[in-house]
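# can't give you the sequence, but here's the structure:
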């Protein structure tokens, strides 16, 4: 049958193609070589067994099926290239029918949505001031001094920032919750830690006072986390935090500086750098937010789910680096699984919208990635490693060249977007951020080889089932 492409939805096309029996016969030798790499055939090295030997080992039906599957991808990719169709996710194999003279194949392809290029030029974006205030500097000094503070028992009600020594017990339906019982627990009032709502019950309480309230067991209680219980807390002591005197003598004894003035200047410089970077990120985030607000496009569900899988894969990879599982994360954090999935969806949606914006801007600006760009970027990444050549080999074998090119183009588009906008303060006055600005997007490859995402045009046998 002739190749046909029909619209099966707003973002979907059904591609019907034919692979002839002659093409199947011609492709058997290639499929046989691939299979012989996997099989242990007596008398032959891997990949060297003749086609008849492989066919005898696996059977005619399997060799034919393997050959057909090998032929689908290049046949489909040629059709998609000729028709200028770019899949958003891996195409899904719908059906294979044996017919006279070969097989008919149906493949469902999800497309990238098309958008109008958002207005990204000459925009004024309000941001917070990057200037360090006296209050921020004082707070930094206070946090530093708190690391050297002592505590003294006081005879007065507990206030914000005081420490209280407490005995804690919990019960549910009259039964004691033993794992939530503790004695002489030192707690900082106002720290908003341990038990949600505990601070409001401890503020103003004195030694000997007992408070009782309903609350949820915190995240550290595993499967019981979030369970509603009755807490009873008795204040044994109230202790005040005593900060050391911030003078030249203290500075010289406890830091590498000699005077308050020197240390204060150093702290102010560090604060200024940190705040400048934070405000720069804020600028990038707000610029992208204003552009996303201009989008009026529905996203294909298959694309959203694929991006959710990518985000989940990266998150699980980070957990595994710390020898943790996803279940460990849920138990330790107390995060609801449904809320976690919804957050993944929000992240995926934002990432896709950003990608659409970057591609639209790149096209509008005529941005391109050359072989020289790829080589220079890869060399710069490899230079961070003890074995640069090994890094480059591993990267090339991982099949991430397209991902790298996409990242380079994305970052260039982001540069254009940021350079086309002006950061201003609350009075509308321009703010000089001085730094190279990073958006909420991840940076190019961040020095790590990761598993490659599915290559566009790659056939999968069936759609993944949705989680229950």
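Yep, that arrived. Keep in mind the model is a prediction, meaning the values are calculated, not measured. Numbering: from 1, shown residues only.

# going forward, measure contacts between C-alpha atoms and count neighbours the same way
Will do.

# what sits against residue 126?
Shown in contact with residue 126 (Cα atoms under 8 Å, 6 or more residues apart in numbering): 283, 423, 424, 425, 426, 428.

# what would those look like in CSV with neighbour count and distance to residue 437?
Output for the contacts of residue 126, formatted as CSV (neighbours: other Cα atoms under 10 Å; distance: Cα to Cα, whole Å):
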residue, neighbour count, distance to residue 437
283, 26, 8
423, 26, 11
424, 19, 15
425, 15, 17
426, 11, 20
428, 13, 20
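
# spit out the contact partners of residue 22.
Residue 22 sits next to residue 102 when contact means Cα under 8 Å, 6+ apart.

# repeat for residue 392
Counting by Cα under 8 Å, 6+ apart, residue 392 touches 378, 379, 382.

# what about the contacts of residue 126, which are in strands?
Counted as lying in strands by DSSP state E, out of the contacts of residue 126, are 423, 424.

# next up, a second structure to put side by side with the first:
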């Protein structure tokens, strides 16, 4: 097979592919076999119809079209490997020249355009200077942590007074649209000021006493009428306030493994310091990315950004919100630029990802969605996204390597030690390559994930992780059907396909008949991140509650030897 590459722009190329009759032969043989299984010919069992009879029934032209349709994806992938281009988006294919449909002689000529990763010069990052907020721990910080712990052990006591912020209200809700009741909820316990329920609920409940009712208008957050304005009738049935236990030695023994409140406060101080350090690490990472992006021009395919914006707005049912569209477009473009830059750093630093690192990362991702690791990895595997996770770990590791070479100080001029957030080139090379592991046996990754399911990543102060993206969609070619009359064939049977997806190396598949609605790419945008789309632990499809992620459970004491840069909540490439 002969392939030539024409560069159309820094981010787009055209592949001219010439397929010989010998190379098309296996697809033609498979086409005959598949059609033979679908047609009924008296005197022949299904699948045993000779090619000559198939030609009489459907015609050689139909067999040829079936064969080309069957082999198109494989020809494209082989061309990508030979030409060493790095596809980012979905390709668009034209069939320029067909072989002779009488005897299948002559070459098949294809023209495929695809967005590719641009070539850039990585800026110098050795010794880059970064400034982050100081991490001094005051008594107020310890008091705040102690109050959070006390609130977990608090008791709710019914009070006879108007509701105010911080109270727990027991309420009944009725939603109506145009006078028609569309949803109800009874005996909901809600903390005023938490923002977990429908917009306007805090203002409506403020100053109400038990037994009183009021109405307000707000858009529903879920269900069949999500996004529609509804009249909400709310009845306050009880007001409760939380009584906190005394912060004494008895409380320390109940709430922790410590005997005295002084020991507990010291542990909380260490925990607060850890949270401040995590905050510094996240801030340094964000400023490092911004500093690097400011030093290099990185073009991003417009179609890639537009597809991502459309997918995001469609998911939020806000396709008509132009202001939000502009915000999402800006964030998506920055995310793609970041990932392209980190991909180049991965190559420059020769970053390797071990199977152990991949397994740890998948376990942590599962914890963020409140899923069992084997279930989470199964979804990723079914969607051919394990390879994408390898790329994500590699980018996180590359960023950690660059951070290790930066000079970080706080606002008071003190040097900041972020060793826990950094990595060094060569880490992960001792173990098995994650690429090889993905290609050989994904079940082994699942088993390792199950074995390490109790491990947890240190929590980030503001964990935020978007659901993983779907795998790249199938493609269709743009050329119209040849103007010949052919009988309609039954749907063809898909051929088995390898599950391997090397991180950011495997091109997205290309098929003539599929009609993808969104872009596929080998670099996942972080804002709408991409692995499957497992739902975050939530309150279900309620029309009242806002969707929230469930971070991993926090503990007062933990032992964790995993590299901090592996934590998705800290060093995700998402912005």
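Thanks, I have the structure now. Please read these numbers as outputs of a predicted model, since none were measured by experiment.

# with neighbour count and distance to residue 56 of the first structure added, can I get the contacts of residue 392 of the first structure in TSV?
Formatted as TSV, these follow (neighbours: other Cα under 10 Å; distance: Cα to Cα, whole Å):
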residue	neighbour count	distance to residue 56 of the first structure
378	20	46
379	15	48
382	20	47
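
# out of the residues you listed, who's nearest residue 139 of the first structure?
Using Cα to Cα, residue 382 is the member of those that sits closest to residue 139 of the first structure, with 41.0 Å.

# doesn't residue 395 make contact with that closest one?
No: between residue 382 of the first structure and residue 395 there is no contact under Cα atoms under 8 Å: 9.4 Å.

# next SSE downstream of the longest strand along the second structure?
If you go by DSSP E, the second structure has its longest strand at strand 229-243. Next along the chain after strand 229-243 of the second structure, taking DSSP states H and E as the criterion, comes helix 249-255.

# now that next one, how far from the centre of its chain.
Put simply, helix 249-255 of the second structure sits 41 Å off its chain's centre (Cα atoms, centre = their mean, to the nearest Å).

# quick one: that helix to the first structure mean distance?
Compared with the first structure after fitting, helix 249-255 of the second structure has a mean deviation of 3.9 Å; criterion: mean Cα distance after the TM-score superposition for the first structure.

# in helices, which of the contacts of residue 392 of the first structure fall?
378, 379, 382 (DSSP state H).

# okay, those in a markdown table with distance to residue 411 of the first structure next?
As requested, these are exported to a markdown table (distance: Cα to Cα, whole Å):
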| residue | distance to residue 411 of the first structure |
| --- | --- |
| 378 | 15 |
| 379 | 17 |
| 382 | 19 |
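
# show me what contacts residue 399 of the second structure?
285, 342, 571.

# tell me which residue of the first structure matches up with it.
Aligned counterpart of residue 399 of the second structure in the first structure: residue 414 (TM-score structural alignment).

# and what of residue 11 of the second structure?
Residue 11 of the second structure maps onto residue 11 in the first structure, by TM-score structural alignment.

# so that match is in contact with residue 110, correct?
Yes: taking contacts as Cα under 8 Å, residue 11 of the first structure lies within contact range of residue 110: 5.7 Å.
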